[in-house]
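Asks: Mind looking at a prediction? Sequence and model below.
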Amino acid sequence: MPVARSSKAQSSKQPRASKAPSVTENVPPEKEEGCQAKRSPSSPQGGPKKRSAFGDITNAHKNQTVTGKKEGVKAPTHKATRAPPAPTVAKNNEINLKKSLRKTPPTDVPVEPEKGSVSEELVQVPVVEDIDKEQLGDPYANAEYAKEIFEYMREREEKFLLPDYMEKQPDISRDMRAILVDWMVEVQENFELNHETLYLAVKLVDHYLVEVVSMRDKLQLIGSTAVLIASKFEERCPPCVDDFLYICDDAYKREELIAMETSILRTLNFDINIPIPYRFLRRFAKCARASMETLTLARFLCEMTLQEYDYARERPSKLAASSLLLALTMKNLGGWTPTLEYYSGYCAQDLHPLVKRLNFLLTYQPCDKLKAVRTKYSHRVFFEVAKTTPMDMMKLEEKLKS
C-alpha cells in the first residue's frame, strides 16, 4: 500500500497585514488528508500560508520626479536692442505657426468623461485575484510556474482530441467500454490509487483503441494494463504486475500483460502525459475558493462522464469547468466569476450547453448496472454527494441566465 502523503512544510515568512477574507467553507489540507487519504491528496485552495510580495515590480517609481533637477527661471540677459523685424518675416512666422497647429492638435489637457458615458464604463475592469500568491513560499507548490504549466496543458489538449473510433471497432461497443470503465473504478478503489491514475488510464484505453482494432476478449487486458501504466506515471508506490493478474482473476498470463504494456506505449509513442479533467478541476476549484464538499460534488459529476462515450471527445478543461459550474449552481454559491473566466479561458455562456447535459446525466442514469461511481461517492468519506438531488432543468435554466 502506498504511504500517506506528508503534510507540506510551513513557511517561515510572516503573513501580510492585509489578508484576504476567509471563506467559511474551506477545509484545511490536514483534515482533507485525514478523511480521504490518497483519493483526494490535496486541498483545492492550497495551503493557508501567505507571503509578502517580492517588491514593487511595476514602473511606478519611474514616474516620480527626479530630485536635484529643478526647472529654474532664467535671468534676463542684457542684449543689444534690435530693430523690429521686417513685415515679411513676421508674416512667415505666422504662417508657420498656423501650419504647426494644424499638424499637432492640442491634446495636452485630458477631458474627464461624463458620468454614465462609454469612456467611464471602459475604465471599470473586473478584478482578477492572483490565486498563486499565497503559495509562493511553498517550494512544493511550484506557484511561480503554475499559470504557465496549465497554459501548456491547454495547448496539449489539441493534440489529444479523440475522434469517433467506435465506428471501426467491429467487436467492441459503447456499453462494453462503459462496463470496462466501471470495473476500472473498482480497481482504483481496491488499490487506493489516486484519481489522476484512473482518469489517465481511461484516456490511455481510448487513445489505444483509436489506433488498434481489438477484440472483446482482450478489452479487460487493455484496461488493466492501462491502469498499470498510469500507476507507474502517477503513483509513488504503484502496484506490481502480479497484483493486476490477481485482480483479473488470472484470466491472462504475465507475458500477455507485459506484451500489452509494450504495445500501448509504442502505439502512443511513449507520450502519455495526456491532459485530464481532474487536474483542471482542482485548479478551477482553487480559483472559486470552493470547499471540499463542493469540490467533491464536482468530482462526482466529472467522474460520471468517464463511463459515457459521448463525453470522451470533450475537452478536459471544458469538462472540468462545466462540472464545477454545475456544482456551484447546485450549492447556490454564485456563478462564474472573473477570476474563473481568466484562469479557465471560458466564459459562462460557453459552458451552459455542457452544464445542462451534465445535469441531465445526473438526473437520468442510463444504465442501472453501472453503479461503481455512485456507490463510491455515496460514502461518508466523499460527503455522500451522490445522494444530492439533481436540479430541475427549468430552475437550472433560470439560474444560468441570471
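Replies: Sure, I can see it. Note that the structure is predicted; figures quoted are calculated from it, not measured.
Asks: When you work out contacts or count neighbours from here on, use the C-alpha atoms and nothing else.
Replies: Noted.
Asks: What's the local residue count around the spatially closest residue to residue 370 that is not a sequence neighbour?
Replies: Closest residue in space to residue 370, ignoring its immediate chain neighbours: residue 182 at 6.1 Å, by Cα to Cα, 6 or more residues apart in numbering. The tally of other residues near residue 182 (other Cα atoms under 10 Å) stands at 19.
Asks: swap in residue 173?
Replies: Residue 173: 13 neighbours (other Cα under 10 Å).
Asks: Does it touch residue 167 like I think?
Replies: No - if you go by Cα atoms under 8 Å, residue 173 and residue 167 don't touch, sitting 9.1 Å apart.
Asks: tell me the helices in the stretch 201-350 of the chain, going along the chain?
Replies: Using DSSP state H, counting those that start in this stretch, the helices of the stretch 201-350 of the chain run over residues 219-234, 241-247, 254-267, 277-287, 292-304, 316-330, 338-344, 348-363.
Asks: so of those helices, which one's packed in deepest?
Replies: Mean neighbour count (mean count of other Cα atoms under 10 Å) peaks for helix 316-330 among the helices of the stretch 201-350 of the chain, with a mean of 25.
Asks: Which elements pack onto that one?
Replies: When contacts are defined as 3 or more Cα pairs under 8 Å, 6 or more residues apart in numbering; DSSP states H and E, helix 316-330 sits against helix 277-287, helix 292-304, helix 348-363.
Asks: Alongside the first one, take a look at this:
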Amino acid sequence: MIHEQYRFFGKELVNSSGEFQKENTDRNKPKHLTVLPRYLKLNLWQEEKENKMEVENNTQQLCSFDQQMIKDPQYTSLYNKEIYTYLLTQEEKYLVSNNYMNEQQQPDLNARMRAILLDWLIDVHLKFKLRDETLYVTTYLIDRFLNFKTTTRQQLQLVGVASLFIACKYEEIYPPDLKDFVYITDNAYTKQDVLEMEGQILQTLDFSITQPSSYCFLQRFGRIAGLDTKNLSLAQYLLELSIVDIKFMNYKPSFLSAAAIYLVHKIRKTPQSWSEEMQKMTGYNEQELRYCAKEMCLVLQSSDKSNLQAVRKKFAQPKYQEVSRIRVERQIKQQK
C-alpha cells in the first residue's frame, strides 16, 4: 500500500484523504500584552509630554531661519546652535599667526611666494573642478605645516601639491590620481616625492586635518543674513581674496566670514548692514568688523591691478554669478 506524503500549506497539513489537521504552532510562543498597564501608560504619556515641551522651548530660542527650516531634517535646526558653538571653540586651536613667515623661521620664503603658490593652487583647484571645501583645507594645511617646519623655496610647491593631495582624499568623492598631481608640476617632482611629503605633513600635524573653515561659517551666517545666491558668491569671493593675502591670517575664520557678509551689505547698500540677530548668532558687533571689512574692501578694489588673477578669473564665471566683474566704489562711506 502506497502512502502519500504530507504536503505543507502554511500552518495546515493536508493528507491523501483530504482531512485537515491544524498545526498548533503558537502553543509555545510567549503571549504579548494586548493592553498596557495603567502605570506604564501614564509614564509614556508623561515622557512624551516632557519631550514635546522641551522641543517647543528649544524652538522658541532658534533664529528665524532655523524656525523656518525646523521641519527639514537636513538643516538640523535644533542642533545648529550646539554645533556652531563647538566649531567656534575648535577654531581657536588651529590659529596660525602671519608672523611665521619671518627670517628666523622661514629664511628662504616670504609672503609673496606664499601668495603666488596659493594663486596657482586656486587655478589648479578650478581646473580639477574640486569642491569649495577642498581649497580651504589645502590652505590651512600649508600654513600649519610651514608654521612648524622650515622649508626651502624649491620645496614650497611640493608642500602645496602634497597638501592639495591630502585635502582631495579628505573632501572629494573621486579625488584625482597621483599622476595628475605630478603632471601639474610639469614633472618637477616624482610620485615618490609627493608621497614622502604627504607623510611628512601628516606626521607634523599629527594627522589632524579637520579644522573649521571660513567657508563653513559663511554657509551658516549667510543663511541667517538672508543672502541670495549672488551676494553669497560675492562674500565667498571676498574670502578667497583674503586667502591669498597673508595679513588676514590674524583673523579667525568665523570673524572673516562675518566681515565678508558685513562688507557685502555695505557694497549692496543694505539698509541694515548688521542686525541684532546677526550680532547674536555670530558673537561679533558692527564696530569689531569695520576694520577687517575695510581691509577686505581695499583688496577688492585693487584686485584688477594685481598680478595674481586666479581668484578674479574664477569668480568671473557664470557659476559664481560673475561677481568679480562688479564695480566697487573707491570710497565706501564709513559710519563714525
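Replies: Perfect, thanks for sending it. Here the structure is a predicted model, which means the values were calculated and not measured.
Asks: where's the residue nearest to residue 370 of the first structure, which helix or strand?
Replies: helix 174-190 (DSSP states H and E).
Asks: before we move on, the earlier item: in JSON lines: the helices and strands packed on helix 316-330 of the first structure, plus distance to residue 155 of the first structure.
Replies: Shown next, in JSON lines, are those (distance: least, Cα to Cα, whole Å):
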{"stretch": "helix 277-287", "distance to residue 155 of the first structure": "13"}
{"stretch": "helix 292-304", "distance to residue 155 of the first structure": "21"}
{"stretch": "helix 348-363", "distance to residue 155 of the first structure": "18"}
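Asks: right, and those helices - which one's nearest residue 247 of the first structure?
Replies: helix 292-304 (21.9 Å; Cα to Cα).
Asks: Chain neighbours aside, what residue packs nearest to the counterpart of residue 208 of the first structure in the second structure?
Replies: Aligned by TM-score structural alignment, residue 208 of the first structure pairs with residue 145 of the second structure. Among residues not flanking residue 145 of the second structure along the chain, residue 201 sits closest, at 6.3 Å (Cα to Cα, 6+ apart).
Asks: For the residue nearest the centre of the first structure, give its distance to residue 390 of the first structure.
Replies: Centroid-nearest residue in the first structure: residue 280, 3.1 Å away (criterion: Cα atoms, centre = their mean). Relative to residue 390 of the first structure, residue 280 of the first structure is positioned 23 Å away (Cα to Cα, to the nearest Å).
Asks: One more: residue 163 of the first structure?
Replies: Taking Cα to Cα, one finds residue 163 of the first structure at 30 Å from residue 390 of the first structure.
Asks: quick one, which of these two is more surrounded?
Replies: residue 390 (17 against 12).
Asks: surely residue 237 of the second structure meets residue 313?
Replies: No - look at residue 237 of the second structure against residue 313 with Cα under 8 Å: they stay out of range, at 10.6 Å.
Asks: Now the common contact residues for these two.
Replies: residue 324 (Cα atoms under 8 Å, 6 or more residues apart in numbering).
Asks: Trace the residue nearest to the centre of the first structure over to the second structure, please.
Replies: So residue 280 of the first structure corresponds to residue 217, using TM-score structural alignment.
Asks: Once you drop chain neighbours, what's closest to that match?
Replies: Per Cα to Cα, 6+ apart, closest to residue 217 of the second structure is residue 254, 5.6 Å.
Asks: residues touching the counterpart of the one you found in the first structure, list them.
Replies: Counting by TM-score structural alignment, residue 254 of the second structure lines up with residue 317 in the first structure. Residues in contact with residue 317 of the first structure, defined by Cα under 8 Å, 6+ apart, are 154, 276, 277, 280, 281, 344.
Asks: on that earlier part again, give me the distance between the match of residue 208 of the first structure and residue 106 of the second structure.
Replies: 12 Å.
Asks: Could you do residue 75 of the second structure as well?
Replies: 43 Å.
Asks: swap in residue 263 of the second structure?
Replies: In terms of Cα to Cα, residue 263 of the second structure sits 33 Å off from residue 106 of the second structure.
Asks: likewise residue 309 of the second structure?
Replies: Counting by Cα to Cα - residue 309 of the second structure and residue 106 of the second structure are separated by 26 Å.
Asks: Of those two, which one has the most company?
Replies: Neighbours were tallied for residue 309 of the second structure and for residue 106 using other Cα under 10 Å; the higher tally belongs to residue 106 (19 against 16).
Asks: The more buried one -> the first structure?
Replies: Match for residue 106 of the second structure (TM-score structural alignment): residue 169.
Asks: In this model residue 362 seems to touch residue 390 of the first structure, though I could be wrong.
Replies: Yes - the pair residue 390 of the first structure / residue 362 is scored as a contact, 6.4 Å apart, by Cα under 8 Å.
Asks: which residues sit against stretch 230-244 of the second structure?
Replies: 114-115, 118-119, 139, 214-215, 218, 222, 248-249, 256-257, 260-261, 263-264, 296, 299-300, 311, 315, 320-321, 323-324.
Asks: which helix is the longest one in the second structure?
Replies: helix 38-60 (DSSP state H).
Asks: quick one: contacts for residue 318 of the first structure?
Replies: 346, 351.
Asks: Would you enumerate the residues in contact with the equivalent of residue 188 of the first structure over in the second structure?
Replies: Applying TM-score structural alignment, one finds that residue 188 of the first structure aligns to residue 125 in the second structure. Counting by Cα under 8 Å, 6+ apart, residue 125 of the second structure makes contact with residue 135.
Asks: Could you report the neighbour count for the closest residue to residue 36 of the first structure other than its chain neighbours?
Replies: For residue 36 of the first structure, ignoring the flanking residues on the chain, the nearest one in space by Cα to Cα, 6+ apart is residue 381 at 5.9 Å. Residues contacting residue 381 of the first structure under the criterion other Cα under 10 Å number 16.
Asks: which residue lines up with residue 381 of the first structure in the second structure?
Replies: Residue 381 of the first structure maps onto residue 319 in the second structure, by TM-score structural alignment.
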